[in-house]
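*Asks:* Structural data only, the sequence is not supplied:
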């Protein structure tokens, strides 16, 4: 397995232990841990698995939430789901699992700190879930989700609101209208972009940055809510 030149079998075993799943197809595991900067020469990146994992994660979390909160309606369940599959939550789980050290990235990107970017870590979690699904079906994904997302889910007694929704409601309650989001800048290579977004509402301004425009908008809204002491 190419994700660790020496001790490759040990590295694979460590990842499988972390995930609670032993892969029948080791190439899926290798691909899930390969950042696009390290792809090439017959080695695929984790983008395709991330695409699958995003959908699988949503399904696994939705089923779990429906079981755990039998009296909540779609809107409340949707807010819980959006929070649990959000970039900050996924990145936090990746850090807890020790994924930054296991990701295969190009040397230049490694020196630039790509392994620590929230967007890259969140993508890696989704890619691993996609790999687990293709290798063993939904059951190992559900086990992982329930084991690793439980603390985050139970920490929210009430369905959480995403930052953009909370800021919009704050502004509307004060007759300010809707927040306006603008891209201040976009930098970095195509495989690791960095968006900086400015949000304006009622004379108040917040800035946020992330690897996607949507995540940067959430970060900007969150920053402004924090400055306004809005919980």
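*Replies:* Received, thanks. Computed from a prediction, not measured in an experiment: that's the story for all the values here. Numbers count the residues shown, from 1 in each chain.

*Asks:* alpha carbons only for contacts and neighbour counts from here, please
*Replies:* Fine.

*Asks:* Would you state the helices of the chain in chain order?
*Replies:* 8-19, 26-32, 47-68, 74-84, 87-97, 107-111, 118-136, 138-148, 150-154, 163-173, 213-227 (DSSP state H).

*Asks:* mind giving me CSV with those and columns for distance to residue 205?
*Replies:* Below are the helices of the chain laid out as CSV (distance: least, C-alpha to C-alpha, whole Å):
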stretch, distance to residue 205
helix 8-19, 41
helix 26-32, 38
helix 47-68, 32
helix 74-84, 24
helix 87-97, 22
helix 107-111, 32
helix 118-136, 23
helix 138-148, 35
helix 150-154, 29
helix 163-173, 11
helix 213-227, 7
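
*Asks:* And those: which comes nearest residue 207?
*Replies:* helix 213-227 (4.4 Å; C-alpha to C-alpha).

*Asks:* try this one next to it:
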């Protein structure tokens, strides 16, 4: 666990906490030794993670209503996001699993590696306290948090576009991913939004969600709705 201890600078010293954080309940314990598994640390780490994200959002977006903040936090700590972060730290390699769980691909399972990440956060909190744990969480999610202003600017656009199109006949807008470019660490997505065979708008962004939301802004402008956008409108073209 000495390698894993270096996820924090300076490295963690209580390696027994890391052992516990990486031990799944399926792992067999030697007879006569107290049972250690990561569920309690996961429980603690989940709370630390949620509070760290909530604290950052609260201070970064002082004018947003609580409902929006809550949705942003939910999006940031979804299981697929946690699993992606866990894999970036190679936590699957450090997991201690029972033979059956390991044989069934447990080291790649979204739920297991995500739980291990939360347990690791719990271990960091127990050794270093709130400030270090919160700072570590913010650093881990820095890219996603940095992209939130674009996402929040566009959040209402998708909802308003759906409301607008329903008023015009009840159809739902369709978002089509038309291009993905760039290396894995710097992807660019291009999306079109269509309604009943008509192209309403195009959008681009660093994520598919951001591109869809930008396309929704352009579509609202094409429909004559009020939508704030720092760029000129690009109107959709009729389908052939």
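*Replies:* Happy to help now that I have it. Bear in mind the structure is a predicted one, so any value in this text is a computation, not a measurement.

*Asks:* Can you tell me which of the helices of structure 1 is packed in deepest?
*Replies:* A comparison of the helices of structure 1 by mean neighbour count, using mean count of other C-alpha atoms under 10 Å, puts helix 118-136 on top with a mean of 24.

*Asks:* matching residues in structure 2 for that one?
*Replies:* Alignment of helix 118-136 of structure 1 against structure 2: residues 110-128, by TM-score structural alignment.

*Asks:* now what about the matching stretch, what contacts it?
*Replies:* 12, 14, 17-18, 21-22, 24, 38-46, 48-49, 79-80, 82-83, 85-87, 91-92, 95, 106-107, 132-133, 137 (C-alpha atoms under 8 Å, 6 or more residues apart in numbering).

*Asks:* Between the helices of structure 1, which one is closest to residue 40 of structure 1.
*Replies:* Short answer: helix 26-32, nearest of the helices of structure 1 by C-alpha to C-alpha, at 11.1 Å.

*Asks:* That closest one vs structure 2, mean deviation?
*Replies:* Helix 26-32 of structure 1, aligned to structure 2 and superposed, deviates on average by 1.0 Å (mean C-alpha distance after the TM-score superposition for structure 1).

*Asks:* That helix maps to which residues in structure 2?
*Replies:* So helix 26-32 of structure 1 sits over residues 15-21 in structure 2, by TM-score structural alignment.

*Asks:* follow-up on the earlier one: closest to residue 200 of structure 1 out of the helices of structure 1?
*Replies:* That would be helix 213-227 among the helices of structure 1, by C-alpha to C-alpha, at 9.0 Å.

*Asks:* And for the aligned partner of residue 36 of structure 2 in structure 1, the neighbour number?
*Replies:* Counting by TM-score structural alignment, residue 36 of structure 2 lines up with residue 44 in structure 1. Neighbour count of residue 44 of structure 1, defined by other C-alpha atoms under 10 Å: 20.

*Asks:* List the residues that contact residue 44 of structure 1.
*Replies:* Counting by C-alpha under 8 Å, 6+ apart, residue 44 of structure 1 has contacts 31, 34, 36.
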